[in-house]
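Chemist: Have a look; sequence and predicted model below, questions after that.
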Amino acid sequence: MKADKTAVSDDCRDRISERISVFLSISAAAMAAFAVVLPSGYSIGALFLLIGSVFGLIRSGVPHIDRTAWGVVFAMSAYSTYWITHAALHGADPSAFDQTSRLLLAVPVLLATAMYGLRWVFIWIGIALGGVSTGVIGLYETYVESARRASGGVGPEHFGNLSIFFASLSIVGLAWMSETRQPIRYQVIPILGILGGFAGSLASGTRASWIALLVLLVLITFALLRLRLRRMLLVMAVAILVGSSALATTMDHSSFVTRLQGAAEDISHFYTDGARAGSMSKRFDVWKGSLRLFKEKPLFGWGDRGYQEEMNSLAESGYITKGAARLNHSHNDWLNASSKRGILGLTILAALYFFPIWLYLRFFRSEQSPSDRIISLGGLVASTNFLVYGLAHHALGSNNGVMNFAFWTAVFCGYITNAKRYNELSESCNQISHEPQRISRS
């Protein structure tokens, strides 16, 4: 009778764990699906992720995770703590406290997903719906509202980044669905997400996101070749070719051409006659000023207010233009961190990117199931997207940027940690089950 009660109790616990896993998965899907559909839509799924994670951790406690995963937790916590402390000491704007705290709030999500795992069919569909929504909103704003650049309520730069983010992850999601032999009706959804994300990016006119896309396509191509998914690579190439042709014939791509020509002209003028009226010229100018500020105060940086005051001084002296001085960030995450937070801030930012990428690469290169390795590729794509985009813009300098980076990093790192724990337990069980047989043979 006691054994029966124990079995019922274990079955009940397993059912609760299953429901928590499904709840976390649907919340992650909603984080993508509603990202640009509703005002601060990315926060809705993130909030439910946090609530579900806290409940799960209260129920089961903190899971055992490896040192690299703890490195991700440390980097997230260090980033939030140092940025908040530094902002408080330098009298920064209250938004500085709010934005950076998102990384700290993502820590429970990483731990909970490491404990309970995720159902990726929900998440890939949610990501694809996010890509579709960027395309629909981008086309609506440019064609119906006649906007010069689509913004989706988050600004054209970040809208373009999210469009490429969802499009690239939809390619990975298509590979996962193909590998796990999901129904055809499910595999169509990521294809729509790819096309929608491309359309949203073109409508936004965000050049930094186009650079990120080129890097991500190369990364995905090499990864699919390594996984020997050549058929999937062919499907991806055909989908991109057909989709690009369709977009080229249906969309007014004059803004795309204009943006590229404008960038080329800005760069040419900057290095010939010193004209600095264009956005690219301002960017080069602000990089120049930020680098000088870092050299003058390399250890702890100037802080947000000090940075702005010193940039204004550089403009008054003629070192940079007043247009560049009016920008409140360096248009580069690395220069922004170094000039405002110093070497320590730069080191923490490097750890914030390095630890997740190292975790993804280690898992991808290990002998794991192809479907799990594809998920690690998704994490690598997510981190690389923000890393490359952050070279030409302040990727972590807005609520949507830091929220999406923090919570998607938590989702991917948490799941991979869960998969590693499961694989290690399976190997241990196999060794134990084989041990008597090995002894009897000897």
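Modeler: Looks like it arrived, so ask away. Everything quoted here is computed from the prediction, not taken from an experiment.
Chemist: from here on, contacts and neighbour counts on C-alpha atoms
Modeler: Noted.
Chemist: and Ala392, what element?
Modeler: Under the criterion of DSSP states H and E, Ala392 resides outside all helices and strands.
Chemist: Which SSE is immediately downstream of the host helix or strand of Ile171?
Modeler: Assigned by DSSP H and E, Ile171 belongs to helix 156-179. Using DSSP H and E, the helix or strand that follows helix 156-179 in sequence is helix 184-204.
Chemist: roughly how far is the helix or strand that that following helix is followed by from the heart of the chain?
Modeler: The element immediately downstream of helix 184-204 (helix or strand, assigned by DSSP H and E) is helix 207-226. Relative to the centre of its chain, helix 207-226 is centred 14 Å away, using C-alpha atoms, centre = their mean, to the nearest Å.
Chemist: ok, back up a step: which other helices and strands does the helix holding Ile171 contact?
Modeler: Packing partners of helix 156-179 (3 or more C-alpha pairs under 8 Å, 6 or more residues apart in numbering; DSSP states H and E): helix 120-139, helix 184-204, helix 207-226, helix 230-250, helix 370-389.
Chemist: Leaving out sequence neighbours, find the closest residue to Asn312.
Modeler: Ala325 (5.4 Å; C-alpha to C-alpha, 6 or more residues apart in numbering).
Chemist: from memory Ser43 sits against Met403, does it?
Modeler: Yes. In this structure, Ser43 is within contact of Met403 by C-alpha atoms under 8 Å, at 7.4 Å.
Chemist: And for Ala246, the neighbour number?
Modeler: Residues lying near Ala246 (other C-alpha atoms under 10 Å) number 12.
Chemist: just the one 10 residues further on next, same as before
Modeler: In terms of burial, Phe256 registers 18 neighbours under the definition other C-alpha under 10 Å.
Chemist: same question, Ala46
Modeler: Counted with other C-alpha under 10 Å, Ala46 comes out at 27.
Chemist: so what's it closest to, chain neighbours aside?
Modeler: Excluding its sequence neighbours, the residue lying closest to Ala46 (C-alpha to C-alpha, 6+ apart) is Met31, at 5.8 Å.
Chemist: Below is an additional structure, to be compared with the one above:
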Amino acid sequence: MLDKNSWLLFGILLIYPLIHGLSILTDGGTLREFDRPSKVIMGAAVLLFCLRNPPRFKWLMTGIATGAITAGGRALYDRLVTGYGRAFEWMVPIQGGDISMTLGLISLCGVMWSIKTANRGLTVYFAAASAFGVLGSILSGSRGGWVLFPVILFVLYRIFRDWFSPKVKLGMSLALTLLVIFCLTPQSGVPKRIEAAKSDISLYFSGKNKNTSLGHRFEIWKSSVDSFLEKPLFGWGRHGVRLSQEQQYKRGLITKEAYDFNSHAHNQFLDEMAKRGIIGLGALLALLLIPLYLFKQYLKPSFAPEVRTLAAGGVIVVLSTIDYSLSQAFLYHSSGIVFYCVSVIFLYSALRSQQLMTDKSLL
């Protein structure tokens, strides 16, 4: 039997793909275009299964940590052995780096739990996983994953601040200092990516070159906003938006390179606005904010450490996805939509199971 919160999550996992399906249908699209939204429907089925067969807390958290170590290890291999300029260059570096970052941040929640429960062995393992996960993002050069990183760290501090002893605070400050020092080294690739970003911004706003990496993003963001303003309610659809872009190009409002980029807006929110209007944007926000609302309810100090840890992990998944979606259509890729849905479902079903066990033990 689903409770109110589970029904909320189950409902949005059906509504989001329904909105996309209607958009595809009215836009004259093909069944193949429903491939990505259909994965969210799969998520609804997985949710029902996991609510009946929830993952165990330690298995889930150590599994996530193992994923973070694997991602960071692969990133090191890509940079040091294969000689790739960016980690995960064999796939989409942005997606690989962003997923690695999320795994590392959830592992950081595991560090907090293991310190609270005095589990020293797992503290070391989760700490290593956190470092490897963040390292994977750094080595991928995915700048979008760094935008809200300080904000997310601050949110984690606020969630777990009552668990911190002076010794823990000192250790975290030292770890953060070492991370900053590493990011400032040329080997990390971060200074080079920051300088490139500064150069792209300068060239774009001076009008000297609009076809840089960030300049290209600015152009398609501007295009998406203009398309949305023309059809704000239902949007243009995936194919229809090309007509809007063609009109913009002919009027000299966007560059030819921006017009030729027939994919997405490099911003999940603007992409939804242009293609599916306010209706699509509302469905996207619900897919993000409903899980955030559900997880936030379990962050109070009165809940068991395991429950708060899982809830914090869920909050991190949502906030980091919002972060990535500001400069990349993260959910446009199969890797992004599957990772987001599965992460939310696993963490929520484990959290609900853990809370039910806690309630029974108090009876």
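Modeler: Cool, got the structure. Predicted, not measured: the structure shown is a model, and the values here were computed from it.
Chemist: hang on, the earlier thing: counting by contacts, list what whichever strand or helix holds the residue nearest to Ala46 of the first structure packs against.
Modeler: For Met31 of the first structure, the element it lies in under DSSP H and E is helix 2-33. With contacts taken as 3+ C-alpha pairs under 8 Å, 6+ apart, helix 2-33 of the first structure sits against helix 42-60, helix 107-116, helix 120-139.
Chemist: Helix 107-116 and the first one, what's the angle between them?
Modeler: If I follow you right, that is helix 42-60 of the first structure. Between helix 42-60 of the first structure and helix 107-116, the angle comes out at 60 degrees (axes from the mean of the first three to the mean of the last three C-alpha atoms, to 10 degrees).
Chemist: so where in the second structure does the helix holding Ile171 of the first structure end up aligned?
Modeler: Under TM-score structural alignment, helix 156-179 of the first structure corresponds to residues 93-116 of the second structure.
Chemist: Three-state assignment for Asn328 of the first structure, please.
Modeler: Secondary structure for Asn328 of the first structure, judged by DSSP: H, G, I helix; E, B strand; the rest coil, is coil.
Chemist: One more: the one 3 residues further on?
Modeler: For His331 of the first structure, the secondary-structure state derived from three-state DSSP is coil.
Chemist: tell me the contacts of it?
Modeler: Neighbouring residues of His331 of the first structure by C-alpha atoms under 8 Å, 6 or more residues apart in numbering: 283, 286-287, 390-394.
Chemist: Kindly report the same for Arg119 of the first structure.
Modeler: 21-22, 25.
Chemist: Columns distance to Ile211 of the first structure and neighbour count on top of these, output as a markdown table?
Modeler: Shown next, in a markdown table, are these (distance: C-alpha to C-alpha, whole Å; neighbours: other C-alpha atoms under 10 Å):
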| residue | distance to Ile211 of the first structure | neighbour count |
| --- | --- | --- |
| Ser21 | 35 | 22 |
| Val22 | 35 | 18 |
| Ser25 | 30 | 25 |
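Chemist: Tell me, how many residues neighbour Gly278 of the first structure?
Modeler: 16.
Chemist: Tell me which two of the contacts of His331 of the first structure sit farthest apart.
Modeler: Greatest spatial distance among those (C-alpha to C-alpha): Val286 and Gly390, at 14.5 Å.
Chemist: Compare neighbour counts for those two and give me the winner.
Modeler: Comparing Val286 of the first structure with Gly390 by other C-alpha under 10 Å, the one with more neighbours is Val286, at 28 against 23.
Chemist: which one is the more buried one nearest to, not counting chain neighbours?
Modeler: Once flanking residues are discounted, Val286 of the first structure sits nearest to Ala324: 5.3 Å by C-alpha to C-alpha, 6+ apart.
Chemist: Identify the residue of the second structure aligned to that neighbour.
Modeler: Using TM-score structural alignment, the equivalent of Ala324 of the first structure in the second structure is Ala258.
Chemist: From Arg217 of the second structure, how far off is that match?
Modeler: Separation of Ala258 of the second structure from Arg217 of the second structure (C-alpha to C-alpha, to the nearest Å): 8 Å.
Chemist: Need the three-state assignment for the counterpart of Ala78 of the first structure in the second structure.
Modeler: Here Ala78 of the first structure is matched to Ile15 in the second structure, going by TM-score structural alignment. Here Ile15 of the second structure is recorded as helix under three-state DSSP.
Chemist: ok, now which ones touch Ile15 of the second structure?
Modeler: For Ile15 of the second structure, the contact set (C-alpha under 8 Å, 6+ apart) comprises Ala283.
Chemist: And it, how far from Asp3 of the second structure?
Modeler: Taking C-alpha to C-alpha, one finds Ile15 of the second structure at 18 Å from Asp3 of the second structure.
Chemist: and what of Trp221 of the second structure?
Modeler: In this view, Trp221 of the second structure and Asp3 of the second structure are 40 Å apart by C-alpha to C-alpha.
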